[in-house]
Structures are given as C-alpha cells and as structure tokens.
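Undergrad: Task: produce atomic coordinates for the following.
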Amino acid sequence: MMLLNCGQPLPLLRHTDVPPRVTENFILTGYRFPNYTLRDCLLSAFRPTNETGNFWTHFLPVFIFLYYFVEVFGWEGAPHSDAPFFYPLWNYFIGVFCLLMASSMAHLLNSMSLVVREVCFFVDYGTISAYTVGSSLAYYYYIHPRAGIAVTGEHNGSLMDLKHEAAPAPMSSYAIPEFNMFFETFYIPSACVVAIICVLSCCNTRQQWRQHRYIIRTLVFLLPFLISSTPVFYRLLTTSPYSTTSSSFTASTAMSTFFYRHCLWLLVSAVFNISKLPERLAPGRFDIWGHSHQWFHCCTFLSILDELHMIKTEVRAILLSSTLLLPPATLSRLPGPTIGSTYGVMFLLQSTIVSIIAWFSWCASCIYGPQIDQLAKEHPKKYLKCH
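TA: Take a look at the predicted model:
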C-alpha cells in the first residue's frame, strides 16, 4: 500500500483499497481515502496524490486567464469596464472563472464522501455548460455578422435618417441570408437549450452508461461547440465586414488563427480524455504526475486562452471602427447588450442548471448515502501505518 509520510494523518491507497466508484482506469495508486475532512482535502493540494495535478492544472490557470483578460480595459478608446459594451465579456469571464474553479475544487474536495464526490462533478459539468453559453454571448456581440458595424446605407444619395438607421438591418445585410433568422432569433436560445442537454447527459453518465462515460462526456460537448461557434464559421466563410484599408480589418485578421488553434487544443484534449494515454501504456507509472486528465486540463485551458485572444481581436476591431456607436446608442446595426440579454440569460441558465444538479445530487444521496456508515466502519479514519 502506498502511504504518505509517517507524520501525515491519512495514507494514500491502492485501487484495490478504495470503493470501485472512486477508481480511475489505469491509475493504480495515490488514491485518497473517501472520508476526508474539508481540512484534509485542502491540505492534500500540497501532497503528491493522483488528484494533486488535476487541481493545480485548473487552479493556476485562473490567474493566467485573469492577467490576459483585464488587458482589454486598458486599451485606447475602450469604455469603462462596467459599460454595457463589456457586459458580454464579463459574462464570458464568469463562465471561464466558474469552470476553472469548479473543476479544480471538484478534484480537491471529492474525497469527503461518495455523495460529495458525485455533487462535485455534477457542479463541474454544470459550469462547463455555463461556460459555453458565456462564450456564445461574447460571440454574439463581438463576432456576430453585424457586431459593431454602424449603418451607413444611402437613402436618396445621403445617409439614412435616424429612424431608418435605428431599424434592424434587412436580410440582404448578410452575405449568407439563410443565417439571418438563426442569428437574430435562435442563436442564444439554442446555445442555452444545448447547454442544458449537456448537463443532463453528463450527470446521467455518473449513474448510467458508465462503461462509455468518457466518450459520452467528450462527444456531448461537441454539439455546444458547433452551435456556439456558428458566428465564427460564418466569418470564415464570408469576407470581413471591415474595409480592407481600415485598422479594424488589420486587428481582426488574427481571429481565424486563434480559432484554429482553439479547435486544435480541443481536439487534443478530447484525444487525451478518451484514449487515457499515457497511463494506458504503463499502468501505475503516471499515477501522480503526467496522466491523461492532467494533460486534458492543460489542453482545455490552452483552448480557452486562444478563445480569449480571438474574442479580444474582435473587441479591438470594434473599438477601432470609426463608425462605431457604443451602446446604449441605438444606431448600431446589432442591438447593444443589456443586463437582461447578458446577465439575465446567464442567471436563468444557472438557475436551471442548479435545479438539475440538485435533482441528481438527491438521487446520488439515495444511492450512496447508506454506504457511508458501512464504509467508515470498514476503513476507520485513524487507520495509520508506516512501512
């Protein structure tokens, strides 16, 4: 049995010494006892367990993301950080922050009990879905085909009057008119519905379909990626909305590069999560450091970082647009973000996700709650032994 140093309160265990529910494929040692106290869990962040790397590979990126995120507010021409223009960006930040913190805390605290373990990962899945909607809001207001482009159409040889400028742009404003109805009506609702489906599916893999859980959890998030990325696909298939001689066009050209890298890191992370490499090739060798879930975390964060850079290029392009009229002005082609259309959407989504998590948590309590006392009797908390 693999143990912590003699002075530590609890030993580390082999996969044969913990409930099957706790074990991971090809990870043989380094397991924490599934009745840790909160203090034990927090201290385990500084001990070599098979969850230590999982915690740090999503906790440290919080600060890296924050460093690159706040740069936007110092750009020349940017409004104040609490201006409506930045509402979508703040919602994107909330989504990423919750994802990284929930993931790191889930890996740190999941040894408190079998029920807590289930709840931790239900919350983890919920924040991933919330992140996809946060991304969708940022895409909608900064990469939408009409985002940041003021109406300059002519009427009898002159600029349209304010009444005409304030009206929504016609379908002909789209290079691909068929996308008009989707972007204007269904894009954000679709992102929310798909996010809820993803939470339901991922939570269910902890109670059913467990044999294929890693494949299901990976593939189920392909759909929100496809829906959320529709504005980016549109931009890649059409010409830039900015004049080729403008500074906005120059700033926006890097968008495609960041998106391709974003996709690459997502693909690599999916490969790690499904294949369970490298521990599949040498079970027991990568129990503490270097196993697939740590690489999965690193790749997913790199994809988020490239996504942030992509969004920032579009924010910069909008800010550099000489015809831009920032919200709450009504002359922008795309209606400006409001509290209801950004924070309100996220609040309703989060409320729904919390309800789903509460339901699955209750089910988990019914399933695993009766096992807690029996588990404590079989493995007394003061079980200490030095070899």
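
Undergrad: Going by C-alpha atoms from here, please, whenever you check contacts or count neighbours.
TA: Fine.

Undergrad: in stretch 209-226, what counts as buried?
TA: 213-214, 216-218, 220-221, 224-225 (16 or more other Cα atoms under 10 Å).

Undergrad: now the strands: where do they sit in this structure?
TA: With strands called from DSSP state E, the chain shows them at 154-155, 158-159.

Undergrad: The lengthiest helix in the chain packs against which elements?
TA: Longest helix in the chain, counting residues (DSSP state H): helix 345-378. Under the contact criterion of 3 or more Cα pairs under 8 Å, 6 or more residues apart in numbering; DSSP states H and E, helix 345-378 touches helix 114-142, helix 187-204.

Undergrad: Can you mark which positions in that helix are buried?
TA: For helix 345-378, by 16+ other Cα under 10 Å, it's 345-346, 349-350, 353-354, 356-357, 360-361, 364-365, 369, 375.

Undergrad: coming back round to it: okay, the helices and strands packed on helix 345-378, which one's buried deepest?
TA: Counting by mean count of other Cα atoms under 10 Å, helix 114-142 has the highest mean neighbour count of those, with a mean of 25.

Undergrad: and this one, so I can compare the two:
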Amino acid sequence: MPLQSYTRDKDKSPLLRWDEVPDDFVECYILSGYRRLHLTAQECLASIFQPTNETLNFWTHFIPLVLFVSKFYHLFFLATDLPFHHPALLPLWCYASGVLLTFAMSCTAHVFSCRSLRLRAAFFFLDYASISYYGFASTVAYSYYLLPRLNLLDPTVMTPYLQSLGWHRVDYSMLMGLYGELVLPVAFVLAVTCTVACCKSRAEDCSYPFAIRTFVFAMPLSMACPVMIESLLFDLRKINPTLFVYFYRRYFWLLVAAFFNVSKIPERIHPGLFDIIGHSHQIFHVFTFLSIYDQMHYVEQGLELFLKSNQPLPTIQGTIGYMLLLTMGLGLVVRTYLQGLGSSKKD
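TA: Okay, here's the model as predicted:
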C-alpha cells in the first residue's frame, strides 16, 4: 500500500485500525486505537490526553519520571550534608541519569512515534540505547555502593560450608581483585552489544523481536550476580535484610514484566478488548517501574553505608567518564542503524 494512503484528512477520525496504518505501527493483537502517520508535534502532545493505544504507554512512564525526579532531588540536596558535586555522589549521579533518561526517552518515543516512519525508528533506537545506558549506570552504582561490602568479595570471610569445601586453603583474592577491575569494562561491552541486538530486532526478518529485546535487556542484570551468590553462600537475609528483600523483590517484578512483554497477555487472549487500556506493554511499564523503585531502596542504603565507610572516593574518570564514553558508543550504534534504514522509512 502506498505511503500516501496512510495520510488522513484532519477532519476525519484520528484513530485508525491495524489495517489502516503502516506495518511498522502494528502491535501484536492490538486492533484499533492507532494514531495516523505524520501528526504534528502539537497533535502528538495533544494525543496524550486522548484515548489511543499509546496514551497509557506514556503516562505509565511519565508519572514514575516525576516521582524519580522528586526522589533524586531529595537525595542530592536534602538527604545529606554533602554538596551535590561531592565525589561520593558521582555514582549516584550516574545512576540518576540512567533512571531519568530511560523514563524520559520512553515517554518521548511513545508520544512522537507517529511523526514519521524514520522518526519512529530513531526514537525507538534511542529508547533501546537509554535502557542500556541505565543498565550500565546501575552497575556503576553497584560497583561503588554495594559490591565492596559483600562478604563474597572478601577473601578473609568464610562460611563453614565454604571451609568444608577446602576454600580456606585457596587464595582467591587475585580472582576477586580481577572481578573488581573488570566489572565496569564488561558491563560497558554488554551495554553496547545489547543496543546493537535490540536495534537489529526491528528488522523485518526478525521472528521473535520481543523475546530478543527482553533477553538482551536482562543480560546487564547479570552484573548483579555477586549479590545473588552472596545470599546463597552467606546469610544475606540477616546481614543485610534491606538488600535481600528489595533485591529479590526487584527481580520478581522484572520476571513478571518480562512475562507480559513476551507473552502479549492479555490482548493475545482477547484481541481488540485491551487496545486502549490494559494491554501488555502498559503492564510491562508498571512492573519495570516497581523494579526500579525497589532498586532505589538498596542503592540509597548502599550510599548511606558508603558515606560511613573508609572506601576510596569515586573518580570522575571511573564514573562520569565512563558514562560519557558509553554515550558516544551508543550514539554511534544508533547513527549506524539509522543510516541503514530502508528507503521506505526515509520519509
């Protein structure tokens, strides 16, 4: 169908069915509520107050964005006596930028995705990049606020179970030191790789795009494996109940979010019934918000413990420097895939 046939008169109903929009617009089992192509920026903004299939996609991330802006303002300017530019807060600045960028970019993508086919692809490439950016930013916060206080990474601490295995005769301090040196470089590579995989998943010949995106978004979470191992080999529930409860509840929310994102339930069960309210992507947004909200609890606690410790202060190179380098890398990935778009999307 020619691209011009998708453009509708402004006097007609702005909402279309799945067979009246370009294939790139169609979401699985969502039959109606689509906005027309080539809306103006003002019309896109007005649509967030109208019942379309993107309306709640926007609000389920805009409301959390406002909540997190308030939360980070409290942490930086009210919760401590430190100036906002103190080196101890550098990992928190990285983490805050990742959280806020993710929600802001998702809001932008969902609002302005009907400006044009090319802009739609660009917005969602940037959305994938922002999620990878957030994953790396979380690892930066973990590496300073959480990991140094894990018994797992302290060779002098052994449980009776590990001693019975003979681990007390093994000097694994070098291994733990190597992990500490490699955690950020490995997370950096994962962030770039995940963005490449997600951008490729938008290709027309990709059979399982949602499964691929869910899987690669989960890959950076592997950087938190030491916390999981800590709970298995050491009594994390007693040593740090805040970390234990919120960490595992966060991963439960992420599993639920992944289930809805891949299964396309409930719209798969009754196509057309959940076009405006209640489809899987909206539910996915809610549970990802809950996961990050729980993550905030133990990152904040990690900051409090870090400020009471004698740990070396973070450096600009090891925090903001990494984030700037990652931004350039992700920018190159997005630019490459935008240049590779087919002529049908260069409208």
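
Undergrad: Wait, F85 of structure 1 touches P79, no?
TA: Yes. In this structure F85 of structure 1 lies within contact range of P79 using Cα atoms under 8 Å: 7.5 Å.

Undergrad: Enumerate every residue touching L92 of structure 2.
TA: Neighbouring residues of L92 of structure 2 by Cα atoms under 8 Å, 6 or more residues apart in numbering: 141, 303.

Undergrad: let's see it at 7 Å
TA: Counting by Cα atoms under 7 Å, 6 or more residues apart in numbering, L92 of structure 2 makes contact with A141.

Undergrad: Nearest residue to V220 of structure 1 in space, please, no chain neighbours.
TA: Distance criterion Cα to Cα, 6 or more residues apart in numbering; nearest residue to V220 of structure 1, sequence neighbours excluded, is C198 at 6.1 Å.

Undergrad: any idea what the one you found aligns with in structure 2?
TA: Aligned against structure 2 by TM-score structural alignment, C198 of structure 1 finds its counterpart in C194.

Undergrad: Report the contact partners of that match.
TA: By Cα under 7 Å, 6+ apart, the residues touching C194 of structure 2 are 132, 216-217.

Undergrad: if we go to 10 Å?
TA: 128-129, 131-132, 200, 212-213, 215-220 (Cα atoms under 10 Å, 6 or more residues apart in numbering).

Undergrad: Repeat that for T288 of structure 2.
TA: Contacts for T288 of structure 2 were tallied using Cα under 10 Å, 6+ apart; they are 60-61, 250-251, 253-258, 294.

Undergrad: which residues of the stretch 1-150 of structure 2 fall in helices?
TA: With DSSP state H, counting those that start in this stretch as the criterion, the stretch 1-150 of structure 2 has helices at 41-46, 55-77, 90-112, 117-145.

Undergrad: Please look at H155 of structure 1 and H164 and confirm they touch.
TA: Yes. The pair H155 of structure 1 / H164 is scored as a contact, 9.2 Å apart, by Cα atoms under 10 Å.

Undergrad: more neighbours, these two?
TA: Neighbours per residue (other Cα atoms under 10 Å) separate H155 of structure 1 from H164, with H164 holding more: 14 against 10.

Undergrad: any idea what the more buried one aligns with in structure 2?
TA: Using TM-score structural alignment as the criterion, H164 of structure 1 maps onto no position in structure 2.

Undergrad: For H164 of structure 1, give its distance to P170 of structure 1.
TA: Relative to P170 of structure 1, H164 of structure 1 is positioned 11 Å away (Cα to Cα, to the nearest Å).

Undergrad: Which PyMOL command selects the buried ones in the contacts of T288 of structure 2?
TA: Buried residues within these, by 16+ other Cα under 10 Å, are selected in PyMOL with:
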select buried, resi 60+61+250+251+253+254+255+257+258+294
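
Undergrad: P84 of structure 1 versus I339 of structure 1, what's the distance?
TA: Distance from I339 of structure 1 to P84 of structure 1, by Cα to Cα: 8 Å.

Undergrad: okay, those two: which has more neighbours?
TA: More crowded of I339 of structure 1 and P84, by other Cα under 10 Å: P84, with 19 against 11.

Undergrad: And that one, what's its match in structure 2?
TA: Taking TM-score structural alignment, P84 of structure 1 has P87 as its aligned residue in structure 2.

Undergrad: Quick one: residues contacting that match.
TA: 93, 312-316, 319.

Undergrad: Give me the number of neighbouring residues for V245 of structure 2.
TA: Neighbour number of V245 of structure 2 under other Cα under 10 Å is 15.

Undergrad: That one pairs with which position in structure 1?
TA: In structure 1, V245 of structure 2 lands on T257 (TM-score structural alignment).

Undergrad: Contact partners for that match?
TA: Contacts of T257 of structure 1 by Cα under 10 Å, 6+ apart are 306, 309-310.

Undergrad: wait, what's in contact with F72 of structure 2?
TA: F72 of structure 2 neighbours (Cα under 10 Å, 6+ apart): 78-79, 92-93, 95-97, 99-100, 296.

Undergrad: For L221 of structure 2, which non-adjacent residue is spatially closest?
TA: Nearest in space to L221 of structure 2, with sequence neighbours left out and distances taken as Cα to Cα, 6+ apart, is G135 at 7.2 Å.

Undergrad: pretty sure that neighbour is touching P220, no?
TA: Yes. G135 of structure 2 lies in contact with P220 (Cα under 10 Å); the separation is 5.9 Å.

Undergrad: Residues that sit against both of the two, list them.
TA: Applying Cα under 10 Å, 6+ apart, one finds that G135 of structure 2 and P220 are jointly contacted by 187-188, 190-191.

Undergrad: Tabulate those in a markdown table, adding columns for distance to M228 of structure 2.
TA: Shown next, in a markdown table, are the shared contacts of G135 and P220 of structure 2 (distance: Cα to Cα, whole Å):
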| residue | distance to M228 of structure 2 |
| --- | --- |
| A187 | 17 |
| F188 | 21 |
| L190 | 19 |
| A191 | 21 |
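
Undergrad: Show me which of those residues is closest to G33 of structure 2.
TA: Set against G33 of structure 2, the nearest of these by Cα to Cα is A191 (33.7 Å).

Undergrad: how far away is the nearest residue to the closest one once chain neighbours are set aside from A187 of structure 2?
TA: Distances taken as Cα to Cα, 6+ apart place S132 nearest to A191 of structure 2, at 4.8 Å, with adjacent residues excluded. Plainly put, S132 of structure 2 is 10 Å away from A187 of structure 2 if you go by Cα to Cα.

Undergrad: For the two, list the residues in contact with both.
TA: The contact sets of S132 of structure 2 and A187 overlap at 138, 193, 219-220 (Cα under 10 Å, 6+ apart).

Undergrad: farthest-separated two in these?
TA: The most widely separated members of those, counting by Cα to Cα, are S138 and T193 (16.6 Å).
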